[in-house]
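Undergrad: prediction below, plus the sequence it came from.
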Amino acid sequence: MSHQIFNERPKRKIIKWMIGLLLAFVVIAGGGALYVQSALKPAEKHSGEEVEVVIPRGSSAASIGQILEQKKLIKNKDIFRFYVRVKNISGFQAGTYVFSPSMSAHQMIDMMKSGDVTRTPKVQLTIPEGRQLSEIAEVFEKHTSYTKEQVMEKVQSKEFVEEMKKNYPKTITNEVDKKDIKYALEGYLYPATYSFYNEDVSLDEMLATMIGKTDEVIKKYEEEMKEKAYTPHQLLTMASLIEEEATEKVDREKIASVFYNRIDENMPLQTDPTVLYALGAHKDRVLYRDLEVDSPYNTYKVKGITPGPISNAGEMSIKATLKPAETDYLYFLATPEGEVIFTRTLKEHNKQKNIHITGKRDTD
């Protein structure tokens, strides 16, 4: 009999331990569920504030959650992403929405699934690829109530730059503060079409939306950047050089290969757009005297890439920066017809120049 009791006691202990473990799991799971429910409730139940939110085309649950958290519309972007995935919610539609902190995540999800994008935007800006800040400021002046001077003053404001660094710490880093950089946010206003439905939309919000789009695009290439040991600033800088040399007919990957090959050979990049950027000029021809401009952006005098971007780059140029073609080209020549001819030697390059370029570069 004692032998039987000896055998039963451990069994009872095991059963009690298992029951206790199960109860603990239920409590933890219940607490987790309550935490998730709390995170999905309104961020500020009694708020009357309206917040305009732009959801770009192709946005993932993670990127939407980040946008909503940055706008202080939800409490936790990770919980938002987790909830969307667990519930297998899909079909979010791009557009500009007006949300409020008094709305629950469920309400915002329903609105984004229905996609009310039929309204006419009060302000719409199309920012093309390869545009400098000064040119983007002109687009603002043409399509908004803000002048070019106001835009340029804002993007050069230390307070605004610091705010963007705080909002997008992985993309806008202290590299933008280097002393040789002309404009800290040059190259960070992503080329795209932006629609705003509030006619009183602030300049800060429009600029922040464009920078936010750059942040979103950059994050898609984190692994590739790690492989090349590139920072976002270096990536945008090289991409801008490729963008400025590209035409509709050109293979950006080949242009990238030329730049990388020249760097490997310890040769200056010698790309004319950097000279024009250094001069602050827009003109069709670069003169020999222009090549003498004393500037860290003059790639005829300074080897390697420029201190920062010289314009905004599209995603095609970003991809080319990360995955250049494998070639042994060291030169390329853009013809008047928009074709780009790649060559391996200076002799070949000069031969193509004589064939395709009429006249000679001015020497005055």
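TA: Structure received.
Undergrad: use CA for all of it now, contacts and neighbours both
TA: Fine.
Undergrad: helix, strand, or coil at residue 342?
TA: strand (DSSP: H, G, I helix; E, B strand; the rest coil).
Undergrad: neighbours of the closest residue to it other than its chain neighbours, just the number please.
TA: Excluding its sequence neighbours, the residue lying closest to residue 342 (Cα to Cα, 6 or more residues apart in numbering) is residue 332, at 4.3 Å. Neighbours of residue 332 under the rule other Cα atoms under 10 Å: 23.
Undergrad: identify the residues contacting residue 332.
TA: 255, 258, 340, 341, 342, 343, 349 (Cα atoms under 8 Å, 6 or more residues apart in numbering).
Undergrad: could you report the separation of it from residue 254?
TA: 9 Å (Cα to Cα, to the nearest Å).
Undergrad: now swap in residue 211 and tell me
TA: Counting by Cα to Cα - residue 211 and residue 254 are separated by 28 Å.
Undergrad: what's the answer for residue 26, then?
TA: 59 Å.
Undergrad: please say which of those two ends up with more neighbours.
TA: Comparing residue 26 with residue 254 by other Cα under 10 Å, the one with more neighbours is residue 254, at 22 against 12.
Undergrad: just confirm the more buried one contacts residue 324, I think it does.
TA: Yes - applying Cα atoms under 8 Å, one finds residue 254 in contact with residue 324, separated by 6.4 Å.
Undergrad: all helices of the stretch 51-200 of the chain, in order?
TA: Under the criterion DSSP state H, counting those that start in this stretch, the stretch 51-200 of the chain contains helices at 61-70, 77-86, 105-114, 133-143, 148-155, 158-167.
Undergrad: for the stretch 251-364 of the chain, same thing?
TA: 252-264, 272-279, 315-322, 346-356.
Undergrad: among the ones you listed, which comes closest to residue 223?
TA: helix 315-322 (10.2 Å; Cα to Cα).
Undergrad: what angle do that closest one and helix 252-264 make?
TA: Counting by axes from the mean of the first three to the mean of the last three Cα atoms, to 10 degrees, helix 315-322 lies at 40 degrees to helix 252-264.
Undergrad: neighbouring contacts of helix 315-322?
TA: By Cα under 8 Å, 6+ apart, helix 315-322 touches 217, 224-225, 228, 235-236, 238-240, 242-243, 252-253, 256.
Undergrad: and here's the other structure:
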Amino acid sequence: MSDDLGLFSDDAGERPYGRRSARHDRQRVRRRRRRRWVTALAGLFVLVLVGGGVVYGASQLLKIGSFEDYEGAGEGSVVIEVKSGDTTSAIGSTMRQQDVVASTKAFTQAAEQSKDIASVQPGFYLMKSRMSGAAAVERILDPSAKVGALEIRGGMRLEDQAAPNGERTPGILSLLAEASCAEIDGQEQCVSSEELHRVAETADLAALGVPEWAIGPASQAEPKRRLEGLLMPGLYDVKPGENAEELLRSVVESSAAQLEVAGLPQAAEGTGFTPYEVLTIASLAQSEGIAKDFEKVTRVVYNRVNEAQMPLQFDSTINYPLDKPTLLTNREDRERPGPYNSYQNQGLPPTPISSASKEAVTAAEKPAEGSWVYFVKCYQDGTSCFSDTMEQHQAAIREARERGAF
């Protein structure tokens, strides 16, 4: 049929006429509107996702370099240990584990501002809980923060000694009691010297860390002298707050390691003496001479005990049970019987008589070559003169007096 009038045309760009075409047009408009809304909502959703990602990413970037940190100087008391070889980060980690600081970074970043942080030495430090990083750095650099430091010097004894002025020179156990003291949570906490003496006299020697080679002879000694000589000279760090047995164990175990470094027990082989006797000889050298004479003094001991079969006649052994620090004795003391009277008894005393240094132990293991059986301090700096005969010895004594050596 011809459609010259265009009544039924539906070409693109032309609007068809009639009720059905109008309805179709409205539906198409609605579909277009729905598509626009869906497209708009999808775009908005994408914008939200992108915006959220940007915000999250920015927040993560801002967190780079951030760290937790407490505020203020902290509260309470915490004892931390700085171990040998600890880095600043390791110290900070220890503090974080014990809640001294909120994070390792809080300490390390504050420490970067201090040129003195490298001066922190191994040992125990009294800190506080919940300190800011800056406060923790300031505190650990304060000399008063370091606690539990014990110094044992060569020639020291367990017991206090009488000083020439009538006062008492603290012995190792008294110094250990002092080192145990710290003000924790506002209260002074110490282990008493009496308690340390009790443990030293009664505790199981193996449990205290005494080397196996020393347990037998030490257990036969007078109780208060069982640990004599087993605590080598050096710096020790003890933890305040520990009990008497824990404190003694920490020192005895550390000393046992030093004795091993000094060669005991292996280096005693071939000397003719047991490791414990070598340590006793070392203590005699430490008490009788100065370091440069140790090898000669120990040779005198070897010669008197093994070759000449002479009593030692060392004044230091006479004064040892009398708790006197001097080398001079009087006739009354020399005539007083006892296991440490080396004028009356043959051989070595039953125990060491003092704390012997590594140098003294080495000298006892390898004494100098010589035939001396006498020596006397003959110079004011403590140097001794060594003799083979009594005539030589008497001449050395006269010369020593002329020099004012004693």
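TA: Alright, I've got the coordinates. Just so we're clear, the structure is a prediction, and the values are computed from it rather than from any experiment.
Undergrad: if we can go back for a sec, just the helices of the stretch 51-200 of the first structure: most buried one?
TA: Compared across the helices of the stretch 51-200 of the first structure, helix 61-70 shows the largest average neighbour count, a mean of 20 (mean count of other Cα atoms under 10 Å).
Undergrad: how about that helix, aligned to which bit of the second structure?
TA: On the second structure, no counterpart of helix 61-70 of the first structure exists by TM-score structural alignment.
Undergrad: that helix packs against which elements?
TA: strand 51-55, helix 77-86 (3 or more Cα pairs under 8 Å, 6 or more residues apart in numbering; DSSP states H and E).
Undergrad: return the distance of that helix from the chain's centre.
TA: Distance, stretch centre to chain centre, for helix 61-70 of the first structure: 15 Å (Cα atoms, centre = their mean, to the nearest Å).
Undergrad: by how many degrees do that helix and strand 51-55 diverge?
TA: 160 degrees.
Undergrad: quick one: helix 61-70 of the first structure to helix 77-86, angle?
TA: Computed by the same axes, to 10 degrees, the angle between helix 61-70 of the first structure and helix 77-86 is 140 degrees.
Undergrad: got the angle for helix 61-70 of the first structure vs helix 105-114?
TA: Using the same axes, to 10 degrees: helix 61-70 of the first structure against helix 105-114 is 130 degrees.
Undergrad: show me what contacts the spatially most central residue of the first structure?
TA: Taking Cα atoms, centre = their mean, the centroid of the first structure lies closest to residue 214, which sits 1.8 Å from it. The contact partners of residue 214 of the first structure, by Cα under 8 Å, 6+ apart, come to 188, 189, 190.
Undergrad: list buried residues within those.
TA: Using 16 or more other Cα atoms under 10 Å as the burial test, the contacts of residue 214 of the first structure include 188, 189, 190 as buried.
Undergrad: Serialize the residues you listed to TSV and add fields for distance to residue 68 of the first structure.
TA: TSV is the format used below for these (distance: Cα to Cα, whole Å):
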residue	distance to residue 68 of the first structure
188	21
189	20
190	20
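Undergrad: let me know the closest of these to residue 82 of the first structure.
TA: Of all these, residue 82 of the first structure sits closest to residue 190, with 28.4 Å by Cα to Cα.
Undergrad: quick one: map the residue nearest to residue 342 of the first structure onto the second structure.
TA: Checking TM-score structural alignment: residue 332 of the first structure goes with residue 375.
Undergrad: next: residue 311 of the first structure.
TA: Residue 311 of the first structure maps onto residue 354 in the second structure, with residues paired by TM-score structural alignment.
Undergrad: what comes into contact with the helix or strand hosting residue 277 of the second structure?
TA: Taking DSSP states H and E as the definition, one finds residue 277 of the second structure inside helix 275-288. With contacts defined as Cα under 8 Å, 6+ apart, helix 275-288 of the second structure is touched by 154-155, 213-214, 217, 229, 264-268, 294, 297-298, 301, 314, 316-317, 327, 348-349, 351-357, 360-365.
Undergrad: strands of the second structure, start to end?
TA: 75-82, 123-129, 146-147, 149-152, 161-162, 168-169, 182-184, 187-189, 234-237, 374-377, 384-387 (DSSP state E).
Undergrad: between those, which gets nearest to residue 176 of the second structure?
TA: strand 149-152 (6.3 Å).
Undergrad: give me the buried positions along the closest one.
TA: For strand 149-152 of the second structure, by 16+ other Cα under 10 Å, it's 149, 150, 152.
Undergrad: just stretch 191-206 of the first structure next, same as before
TA: Applying 16+ other Cα under 10 Å to stretch 191-206 of the first structure flags 191, 192, 194, 195, 196, 197, 203, 206 as buried.
Undergrad: ends of it, how far apart?
TA: End-to-end span of stretch 191-206 of the first structure (Cα to Cα): 13 Å.
Undergrad: same check, this time on stretch 254-272 of the second structure
TA: 27 Å.
Undergrad: how near is the counterpart of the residue nearest to the centre of the first structure in the second structure to residue 159 of the second structure?
TA: Mapped onto the second structure by TM-score structural alignment, residue 214 of the first structure lines up with residue 255. The gap separating residue 255 of the second structure from residue 159 of the second structure is 18 Å, by Cα to Cα.
Undergrad: do the same with residue 60 of the second structure
TA: 64 Å.
Undergrad: same question for residue 287 of the second structure.
TA: Residue 287 of the second structure is 15 Å from residue 159 of the second structure, by Cα to Cα.
Undergrad: ok, residue 207 of the first structure - contacts?
TA: Contacts of residue 207 of the first structure (Cα under 8 Å, 6+ apart): residue 189.
Undergrad: cutoff 10 Å now
TA: Neighbour list for residue 207 of the first structure: 151, 154, 155, 160, 164, 188, 189, 190 [criterion: Cα atoms under 10 Å, 6 or more residues apart in numbering].
Undergrad: measure it to residue 134 of the first structure for me?
TA: From residue 207 of the first structure to residue 134 of the first structure the distance is 13 Å (Cα to Cα).
Undergrad: residues in the first structure aligned with the lengthiest helix in the second structure?
TA: Assignment by DSSP state H gives helix 19-63 as the longest helix of the second structure. Across the first structure, nothing matches helix 19-63 of the second structure (TM-score structural alignment).
Undergrad: how about the strands of the second structure in a markdown table, adding distance to residue 23 of the second structure?
TA: Output for the strands of the second structure, formatted as a markdown table (distance: least, Cα to Cα, whole Å):
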| stretch | distance to residue 23 of the second structure |
| --- | --- |
| strand 75-82 | 82 |
| strand 123-129 | 80 |
| strand 146-147 | 94 |
| strand 149-152 | 100 |
| strand 161-162 | 120 |
| strand 168-169 | 117 |
| strand 182-184 | 92 |
| strand 187-189 | 95 |
| strand 234-237 | 98 |
| strand 374-377 | 131 |
| strand 384-387 | 130 |
